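Chemist: Predicted model, plus sequence, below.
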Amino acid sequence: MPEEEKSYNPSVNRDIIDTTINEEPEEETTEENNEETTQESAEEAKSIAEKMINDMVTTLKTKQNDFNKTISEMKTTKPAVDVYESEEYVLVKLDIPRVNKEDITINTNGNSLEIITNFPEEEICDELKAIKKERCSGTTKNIIVLPAEIDTNKVEASFKEQVLTITLYKPESSKTAVEIN
């Protein structure tokens, strides 16, 4: 039997050769699959990145448009305001063109002033198209934080030559003499 163990068995060798030959194409296929998978993964990652960038750009454009609209509204719908203070009162002046005093409402509380203005809508003929429109129309509300407490029962207002002037008097300080025992 020892001779049989050493003998050459062609079927065993053929299986080894066949196995080796069959394994080589599988390795190439695996490498090709790996390359394809890598390319697909890269394309998928690129697609996801492009979508994220597009979403960010869209969001930024939307936010910029909202911001521009807010700035535009602030510039065109709020009357110019000046606030002055003395020991006795606070003086507020606003430029409010194109309105009558009936179009203005003034509300006060201890430390703020609210001014609501109704600007008229201008009727333009249908043939005209607005190229630029900066003048106010509709209702605007200004809330002004005052530099001091005011007496809401002592407020005066006048409207002359398109300037609203509001005088808000400060409360009289109530000094009380304290007797020392």
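Modeler: The structure has been received and is ready for your questions. Numbers count the residues shown, from 1 in each chain.
Chemist: only C-alpha atoms for contact and neighbour calcs from this point on.
Modeler: OK.
Chemist: helices or strands next to the helix or strand harbouring D18 in the packing?
Modeler: Applying DSSP states H and E as the criterion places D18 in helix 10-77. With contacts defined as 3 or more Cα pairs under 8 Å, 6 or more residues apart in numbering; DSSP states H and E, there are no secondary structure elements packing on helix 10-77.
Chemist: Just after it, pick out the following helix or strand.
Modeler: As assigned by DSSP H and E, the chain's next helix or strand after helix 10-77 is strand 81-85.
Chemist: And that next one, what's buried?
Modeler: Of the residues in strand 81-85, those scored as buried under the neighbour-count criterion (16 or more other Cα atoms under 10 Å) are E85.
Chemist: how far off strand 81-85 does the helix or strand following it point, in degrees?
Modeler: Scanning forward in sequence from strand 81-85 by DSSP H and E, the next helix or strand is strand 89-95. Per axes from the mean of the first three to the mean of the last three Cα atoms, to 10 degrees, the angle that strand 89-95 makes with strand 81-85 is 170 degrees.
Chemist: which is the next helix or strand following strand 89-95?
Modeler: Stepping forward along the backbone from strand 89-95, the first helix or strand reached (DSSP H and E) is strand 104-108.
Chemist: What lies in contact with that next one?
Modeler: Counting by Cα atoms under 8 Å, 6 or more residues apart in numbering, strand 104-108 makes contact with L113, E114, I115, I116, T117, N118, T152, all of which sit outside it.
Chemist: mind checking how far N33 is from E27?
Modeler: Between N33 and E27 the distance, using Cα to Cα, to the nearest Å, works out to 10 Å.
Chemist: if we can go back for a sec, in strands only, show me the contacts of strand 104-108.
Modeler: Residues of the contacts of strand 104-108 located in strands (DSSP state E): L113, E114, I115, I116, T117, N118.
Chemist: list the contacts for the fifth one?
Modeler: So the one you mean is T117. Contacts for T117 were tallied using Cα under 8 Å, 6+ apart; they are D103, I104, T105, T139, T140, K141.
Chemist: ok, and here's another one to check against it:
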Amino acid sequence: MDTLSSGKDLLFTLLLKVGVAASFAAMLARWTAFRKVLFTEIRDSDQKVKLLLFMTPPLAIGVMLRLVSPAYRFADLSLEGSFLLGLLGGRVVGPMGGSLVSLPAFFNHEWLSTPSAAFAGLLGGLIRQAIPNKEEIWNFGPFTFLNIPRAVFRLFRHVQLSWEMLPLMASVCLEIAHVALVHATKPSWLFVVDVRHVWE
């Protein structure tokens, strides 16, 4: 478990995580084959394997960078990446991708990394299955939280559920459960950026 000493460290780490995710996305979006697989709504098994092959190596490299040095803790996007794999690929791609991404951490004796990443991928896949219009998935992004007031208004005024809020709430609950799991078990079994001293 890696403890941050101030709110500035936390903010800087989160901004670097967004930067790493954006650089991965920019790198992957350059390939026509990846875009073709990504925007295909119903994928066969070959396309699911291609999606795994495109997305898991950069995420696994991020985990390995974090293992090399604590200074690269921002590069570990295993939980977020696994959830996104499930959200984009479904119930099979999510757990498989999460398991593959977290293997470097598992071999570093972080025993809960693979089950938690696989669960995050499965949760993303279940959310994908629950959303009736799959186009709603593309509304989910880093600034979805800005739409919370509008979604609450639509819910109470028109009794209409905003499906883009489902992945947002799931990712918040997933992160809270991830931190709680670290505090309930040995901190060396699962990586999380510890923010206990930030708010004091």
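Modeler: On my side now, so go ahead. Fair warning: this is a prediction, and the values are worked out from it, not measured in the lab.
Chemist: And the TM-score between them?
Modeler: Both chains were compared after superposition, and using TM-score structural alignment, normalised by the length of structure 1 their TM-score is 0.22; 68 aligned residues with a Cα RMSD of 5.0 Å.
Chemist: before we move on, back to that, please identify which of the contacts of T117 of structure 1 is nearest to T77 of structure 1.
Modeler: Nearest to T77 of structure 1 among the contacts of T117 of structure 1 is T140, at 6.3 Å by Cα to Cα.
Chemist: what sits against that closest one?
Modeler: The neighbours of T140 of structure 1, taking Cα under 8 Å, 6+ apart as the test, are T77, K78, I116, T117, N118, F119.
Chemist: Give me the secondary structure label for it.
Modeler: Using DSSP: H, G, I helix; E, B strand; the rest coil, the secondary structure recorded for T140 of structure 1 is strand.
Chemist: That one and D15 of structure 1, how far apart?
Modeler: With the distance defined as Cα to Cα, T140 of structure 1 ends up 93 Å from D15 of structure 1.
Chemist: what do you get for D55 of structure 1?
Modeler: According to Cα to Cα, D55 of structure 1 and D15 of structure 1 sit 59 Å apart.
Chemist: In TSV: the ones in strands among the contacts of strand 104-108 of structure 1, plus distance to Y89 of structure 1.
Modeler: Converted to TSV, these look like this (distance: Cα to Cα, whole Å):
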residue	distance to Y89 of structure 1
L113	13
E114	17
I115	18
I116	22
T117	23
N118	27
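Chemist: Which of these ranks first by neighbour count?
Modeler: Looking at these with neighbours defined as other Cα atoms under 10 Å, the largest count falls to T117 at 25 neighbours.
Chemist: Relative to S11 of structure 1, how far out is the residue lying closest to that one once chain neighbours are set aside?
Modeler: Spatial nearest neighbour of T117 of structure 1, excluding adjacent residues (Cα to Cα, 6 or more residues apart in numbering): I104 at 4.7 Å. Between I104 of structure 1 and S11 of structure 1 the distance is 108 Å, computed by Cα to Cα.
Chemist: ok, now F159 of structure 1?
Modeler: Counting by Cα to Cα, the separation of F159 of structure 1 from S11 of structure 1 is 115 Å.
Chemist: returning to that earlier point: from the neighbour counts alone, determine which of I104 and S11 of structure 1 ranks first.
Modeler: Neighbours per residue (other Cα under 10 Å) separate I104 of structure 1 from S11, with I104 holding more: 18 against 9.
Chemist: ok, L85 of structure 2 - contacts?
Modeler: When contacts are counted by Cα under 8 Å, 6+ apart, L85 of structure 2 is found next to M55, V93, G94, G97, G98, G121, G124, G125.
Chemist: Quick one: residues contacting the second one.
Modeler: Pointing back at V93 of structure 2 there. Applying Cα under 8 Å, 6+ apart, we find V93 of structure 2 in contact with K48, V49, L52, L85, G86, G121, G125.
Chemist: Looking at those residues, state which has the most neighbours.
Modeler: G121 (34 neighbours).
Chemist: Next up, the contacts around the nearest residue to that residue once chain neighbours are set aside.
Modeler: Nearest in space to G121 of structure 2, with sequence neighbours left out and distances taken as Cα to Cα, 6+ apart, is G94 at 3.7 Å. Contacts for G94 of structure 2 (Cα under 8 Å, 6+ apart) come out as S82, F83, L84, L85, G86, L87, A118, A120, G121, L122, G124, G125.
Chemist: Now the helix or strand hosting the first one: buried residues?
Modeler: Assigning secondary structure by DSSP H and E places S82 of structure 2 in helix 78-89. Neighbour counts over helix 78-89 of structure 2 (16+ other Cα under 10 Å) mark S78, L79, E80, G81, S82, F83, L84, L85, G86, L87, L88, G89 as buried.
Chemist: ok, which stretches of structure 2 are strands?
Modeler: Remark: strands of structure 2, listed N- to C-terminal, are 2-3, 193-194; assignment by DSSP E.
Chemist: Same list, the ones you listed, but as JSON lines with distance to Q129 of structure 2 please.
Modeler: As requested, the strands of structure 2 are exported to JSON lines (distance: least, Cα to Cα, whole Å):
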{"stretch": "strand 2-3", "distance to Q129 of structure 2": "35"}
{"stretch": "strand 193-194", "distance to Q129 of structure 2": "30"}
